[in-house]
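Participant: fold the following.
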Amino acid sequence: MVLLFIRHLDIAIKKHEIMSVIGWIKRTTLIAIAISLEVAVMLWLMFYFFTETLILTLTPTFMRTQKSLRGKVVVLTGGAGGVGQELALRLARANAKVVLWDINEEAMVKVKDNLEKEGHQVYCYTVDVTDRKNVYKNADLVKQEVGVVDILINNAGIVCGNTFLDIPDYMIEKTFQVNILSNYWTVKAFLPDMLRKGKGHIVTVSSLTGMLGTYKCTDYSATKHATIGFHESLHTELKTHGHRGISMTIVCPYFINTGMFAGCKPNMPMLTPREVSKRIITAIKQNEVYVTMPTWARFVLPLKQ
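Facilitator: Next up is the predicted model:
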């Protein structure tokens, strides 16, 4: 009886082993099929988006669909600076409702006076974008006095321009507060309305130094690198949750001749506020996702890896 029991047990174990092997083969096959499908989909999407990008890059601006800015409420941080002034002018000439945010009230009034001489109405708010409560308070005022914001342009920025050990501690903190943390407060203030409307546009003015560490820019480059990460992650979140109506544009220009980079000795001529602002407006109208200035930089910079 014992021998018979052992024999039956041995047969059962072998059957179990056979079933285990069959089960393992099935599971492995299903996993392989799933991975193959995911890879196939990924390759197809890579091919599709690469082709789309190539076609759009080679298509002249005048042949691409451009949205109108007429009547759009646009909040522009750093509106009294060099690029900010030019952006405000071009937005106003496009008949947008321009809302300037800047901590420099005197400079902002000058911008407003110049635009009003051309017959444009501009709304100005003295805002410290590093102060979360101040941002939220003025965001509510804009909604009450101007209307729900359609386009947010995070343009405010500062730079110290010293080597690492020569940067004062307070300037490191301030650079992070202005260049990146403020983006969180402004987007949090205006994104909920865009989600409710199902449309909107967020523009992040970053820098090529956020893609390539630069001499005397350990603070500035780090913050601009952070803006790229923040922007791309938010873009992914919005698309994942189906918010296709909200466009996002990140702009990474070379050094701009606004006085911020005085003392720098770049390898190429600095960009002018006029050409940068013109490119940003074009990117907004065409719902471009990713812009570098000069354009060829986005193809060359990956080689640093």
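Participant: only C-alpha atoms from now on, for both contacts and neighbour counts.
Facilitator: Will do.
Participant: ok, residue 275 to residue 74 distance?
Facilitator: Using C-alpha to C-alpha, to the nearest Å, one gets 20 Å for the distance from residue 275 to residue 74.
Participant: the more surrounded of these two?
Facilitator: residue 74 (25 against 13; other C-alpha atoms under 10 Å).
Participant: need the contact list for the more buried one.
Facilitator: Residue 74 sits next to 96-99, 149-153 when contact means C-alpha atoms under 8 Å, 6 or more residues apart in numbering.
Participant: not counting its neighbours along the chain, what's nearest it?
Facilitator: residue 151 (4.7 Å; C-alpha to C-alpha, 6 or more residues apart in numbering).
Participant: residue 235 now?
Facilitator: Residue 235 sits nearest to residue 248 (C-alpha to C-alpha, 6+ apart), 6.5 Å away.
Participant: and for comparison, fold this next one:
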Amino acid sequence: MKIIQHIFKDIKLHRLFLDLSLLSAKISLAIIMATFRMIVPCSMKRLIGETVLITGAGHGLGRELAIQLSSMGCIIVCWDNDIDSNRSTMREVSKNGGEVYGFVVDVSKRMEVRETVRLMRKVGVPNVTMLINNAAVLYHKPYLNFDSDDVEKTFNVNVLSNFWTIEAFLPMMLMKGSGHIVAISSMCGIYGVSQKVAYCSSKFAVRGLMEALHEEVRLDERKPNIHFTTIYPFYIDTGLAKDPKYRFPYIFGVVTPEYAAREIIKAIRRNYTEYSIPRCLFSLNAINRIVPENVMRLILDFLANVDQKQKEKDTMNAKLDLIKT
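Facilitator: Purely as a prediction, here's the structure:
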């Protein structure tokens, strides 16, 4: 009996050794391929004929995505809760010869999303092949100054709307075996930022949603060709937030919605899973996550020029005190 147990033990160890060897070979090959793709990016896919639904399409980044994707031959579906802004985007797309549909919808409300999807089918809008969840709100204030309505609205718009739209369009993508889901997160979904606690929390949630859903679909036995892309901009001039004024503005400065839209479309066409704007921010994040936490904080404080900002704040407070006295 002991001899048989010993034989089985040897077989298991031998099998484990083979599995580990195979894993090492796969890892080595994956690293080589990833390094090669850093030098020679994969070719960009054609987007002509794609039906792209964009939430928050009435202004800023959503508007630019609609215009630029339309120029590439995409059919555009604009969703926004502002009827005038949505019509303005639709006029711009139509003026350039694009095919566009528009619907006024509050994406934070599940029933409105479902009703709008039914209306789209009723009027003959083509099946959505690409979903871009762009709608977001941001409240900039200290944590203890938040009221519950601000927090609820932040999560309803920034997080739950992603659930409701994906719920509406993912089943058809799975049925067809193809599709692309894009979420506009933020570098605030990578790092916590003072006075943006609710916003950062919501963007971290978007990151978790996209990573988990990507993994779930990847393991689906049907093996659908559905891509997931999460975008992490640093700062886009959309009016949501003030320019944080970091050091090295050529890296950490404000970018226009036009530039950000071009970068996002590049990431979509290359089927990137994650993409930061500017691109180098992921490299900085990788370094920051290796070093000790206090070192990471020192780097972040240096980039944010915290000492200078504190001096300016103290000077301003001193002037206000003089005025009061």
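Participant: pull the number of nearby residues for the counterpart of residue 269 of the first structure in the second structure.
Facilitator: By TM-score structural alignment, residue 269 of the first structure lines up with residue 253 in the second structure. Look at residue 253 of the second structure: counted by other C-alpha under 10 Å, it has 18 neighbours.
Participant: these two touch, right, residue 253 of the second structure and residue 233?
Facilitator: No. Using C-alpha atoms under 8 Å, residue 253 of the second structure is not in contact with residue 233, being 11.1 Å away.
Participant: how about the helices in the stretch 201-325 of the second structure?
Facilitator: Along the stretch 201-325 of the second structure, counting by DSSP state H, counting those that start in this stretch, helices occupy 249-252, 257-269, 281-290, 293-304, 306-324.
Participant: of all these, which one comes closest to residue 163 of the second structure?
Facilitator: Set against residue 163 of the second structure and scored by C-alpha to C-alpha, the helices of the stretch 201-325 of the second structure come closest in helix 257-269, at 20.2 Å.
Participant: packing partners of the closest one?
Facilitator: If contacts are counted by 3 or more C-alpha pairs under 8 Å, 6 or more residues apart in numbering; DSSP states H and E, helix 257-269 of the second structure sits against helix 60-71, strand 225-233, strand 274-277.
Participant: try 10 Å
Facilitator: Counting contacts by 3 or more C-alpha pairs under 10 Å, 6 or more residues apart in numbering; DSSP states H and E, helix 257-269 of the second structure packs against helix 60-71, strand 178-184, strand 225-233, strand 274-277.
Participant: format these as a markdown table; extra columns: mean neighbour count and distance to residue 123 of the second structure.
Facilitator: As requested, these are arranged in a markdown table below (neighbours: other C-alpha atoms under 10 Å; distance: least, C-alpha to C-alpha, whole Å):
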| stretch | mean neighbour count | distance to residue 123 of the second structure |
| --- | --- | --- |
| helix 60-71 | 23 | 20 |
| strand 178-184 | 22 | 22 |
| strand 225-233 | 22 | 26 |
| strand 274-277 | 21 | 34 |
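Participant: where exactly do the helices run in the stretch 1-150 of the second structure?
Facilitator: 2-39, 60-71, 83-95, 110-123, 148-155.
Participant: burial-wise, tell me which of the ones you listed comes out on top.
Facilitator: helix 60-71 (a mean of 23; mean count of other C-alpha atoms under 10 Å).
Participant: grab the most central residue of the first structure for me.
Facilitator: residue 231 (3.3 Å; C-alpha atoms, centre = their mean).
Participant: counterpart of stretch 43-59 of the first structure in the second structure, which residues?
Facilitator: Under TM-score structural alignment, the match for stretch 43-59 of the first structure is residues 24-40.
Participant: for the residue mapped onto residue 150 of the second structure from the first structure, which residues are in contact?
Facilitator: In the first structure, the residue paired with residue 150 of the second structure is residue 171, using TM-score structural alignment. Contact analysis of residue 171 of the first structure by C-alpha atoms under 10 Å, 6 or more residues apart in numbering lists 158-160, 177, 219.
Participant: closest to residue 127 of the first structure among these?
Facilitator: residue 177 (13.5 Å).
Participant: residue 219 is in contact with that closest one, correct?
Facilitator: No. Using C-alpha atoms under 10 Å as the test, residue 177 of the first structure is too far from residue 219 to be in contact (11.1 Å).
Participant: neighbour count for these two, which is higher?
Facilitator: residue 219 (25 against 19).
Participant: how close does that one get to residue 129 of the first structure?
Facilitator: Residue 219 of the first structure sits 18 Å away from residue 129 of the first structure, going by C-alpha to C-alpha.
Participant: save the helices and strands packed on helix 257-269 of the second structure as a markdown table, and put in distance to residue 81 of the second structure too.
Facilitator: Listed next are those as a markdown table, based on distance: least, C-alpha to C-alpha, whole Å:
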| stretch | distance to residue 81 of the second structure |
| --- | --- |
| helix 60-71 | 13 |
| strand 178-184 | 18 |
| strand 225-233 | 23 |
| strand 274-277 | 27 |
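Participant: now what about the match of stretch 43-59 of the first structure, what contacts it?
Facilitator: Contacts for stretch 24-40 of the second structure (C-alpha under 10 Å, 6+ apart): 18-23, 41-42.
Participant: please compute how far that stretch lies from its chain's middle.
Facilitator: For stretch 24-40 of the second structure, the separation from the chain centroid amounts to 25 Å (computed by C-alpha atoms, centre = their mean, to the nearest Å).
Participant: show the contacting residues for the counterpart of residue 97 of the first structure in the second structure.
Facilitator: Counting by TM-score structural alignment, residue 97 of the first structure lines up with residue 75 in the second structure. Residue 75 of the second structure makes contact with 47-53, 66, 69, 93, 98-101, 125-126, 128-129, according to C-alpha under 10 Å, 6+ apart.
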